[in-house]
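Student: Need a 3D model of the following:
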Amino acid sequence: MKIAIGADHAGYRLKDVIVPMLKQLGHEVLDVGCDCADSVDYPDYAIPVCDMVVNGEAERGILICGTGIGMSIAANKTPGIRCALVHDLFSAKATREHNDTNVLAMGERVVGPGLAEEIVKVWLDTPFSQGERHLNRIRKVMGLEDKQALHP
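Tutor: Next up is the predicted model:
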């Protein structure tokens, strides 16, 4: 699977743990940065990752900042993105099964490297259930994008 990943200054260390793990699992990684502790703006990394997912350059995206909150907010402003902020294994599984999320957000200051690796594995390995009730809910959520496009 092709996975785009990005982090800000508060998440780059966790990104540096996740990228080699993804490669070891056989995934192709598109790393948009950041790679240092110098203060940067999280949207500058969330937007390119989300654009890659929406444009089909990547099948999924992973975003990391201090809490994951900023990244998830920025990601969900991109039409076609369903990003979930996840800090536990149950949510990692549920958000794929029920919401068919295509972007995962995590907080480096919230989860440690070991848990983050497990979250990513569960999130990547869990298929969407294809349940009609879940499809209907996703259609309704995605319909909000059409409504916003008509009435910005």
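
Student: Going by C-alpha atoms from here, please, whenever you check contacts or count neighbours.
Tutor: Will do.

Student: so what's Gly71 up against?
Tutor: You called it Gly, but residue 71 is Met. By C-alpha atoms under 8 Å, 6 or more residues apart in numbering, the residues touching Met71 are 42-43, 46, 63-65, 105.

Student: now, the most widely separated pair of the residues you listed?
Tutor: Maximum pairwise distance in the contacts of Met71, criterion C-alpha to C-alpha, is 12.6 Å, between Pro43 and Ala105.

Student: ok, the two, which is more surrounded?
Tutor: Applying other C-alpha atoms under 10 Å to Pro43 and Ala105 shows that Ala105 carries more neighbours, namely 28 against 18.

Student: one more, for comparison:
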Amino acid sequence: MRIAIASDHAAFDLKAELREYLIELGHEVADLGPETADRVDYPDYGYKLAGVVADGTAQFGVALCGSGIGISIAVNRNPACRCALVTDPYAATLAREHNDANVVAMGARLIGVDQAKACLDAFLSAQFANGRHTGRVDKLTHPTC
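Tutor: Model (predicted):
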């Protein structure tokens, strides 16, 4: 799979660990930055990540910041992205199965490397369930209000 990954400075080390893990699993990984642990603004990297997922350059995205909250909000500004903030593998699975999430977000200050890897495994192995969830996901892209 083609996977893009981006973070802010708080999640720089986690991003490096997960990038290498994804490569070891055989995925093609685009690291969108930052290139150092110097202070940066998470919205810039969230928007960049959303752009490559929305245009199809990457099939999935991994968004990381200190809490995972800020960068997930930034990614979700793009109507083609459904970014789910997760803290455990079950939530990561449901994000794909029920919400057809195409970006997973995690907080480096809240999750360890092993748990983050387990979340990635769950997210990438799950499939959208369709059925009763399809109409709901359509409403995420095309709000009725």
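
Student: So after superposing, what's the score?
Tutor: Overlay of the two chains. TM-score (TM-score structural alignment, normalised by the length of structure 2): 0.96; 145 aligned residues with a C-alpha RMSD of 1.1 Å.

Student: Show me the contacts of Met71 of structure 1 that map onto strands.
Tutor: Among the contacts of Met71 of structure 1, DSSP state E puts 63-65, 105 in strands.

Student: Just name the closest of these to Asp8 of structure 1, please.
Tutor: Cys65 (5.4 Å).

Student: tell me, how many neighbours does the closest one end up with?
Tutor: Using other C-alpha under 10 Å, Cys65 of structure 1 has 29 other residues around it.

Student: Same question for the one 5 residues further on.
Tutor: The burial metric for Gly70 of structure 1, expressed as a neighbour count using other C-alpha under 10 Å, is 21.

Student: Next: Gly26 of structure 1.
Tutor: 11.

Student: Distance check, it against Lys121 of structure 1.
Tutor: Distance from Gly26 of structure 1 to Lys121 of structure 1, counting by C-alpha to C-alpha, to the nearest Å: 12 Å.

Student: counterpart of whatever helix or strand Leu14 of structure 2 lives in in structure 1, which residues?
Tutor: Per DSSP states H and E, Leu14 of structure 2 falls inside helix 12-24. With TM-score structural alignment applied, helix 12-24 of structure 2 matches the range 12-24 in structure 1.

Student: what about the matching stretch, how far off from structure 2?
Tutor: In the superposition against structure 2, stretch 12-24 of structure 1 averages 0.6 Å from its aligned positions (mean C-alpha distance after the TM-score superposition for structure 1).

Student: Show me what counts as buried in that stretch.
Tutor: The neighbour-count check on stretch 12-24 of structure 1 (16 or more other C-alpha atoms under 10 Å) flags 12-16, 18-19, 22 as buried.
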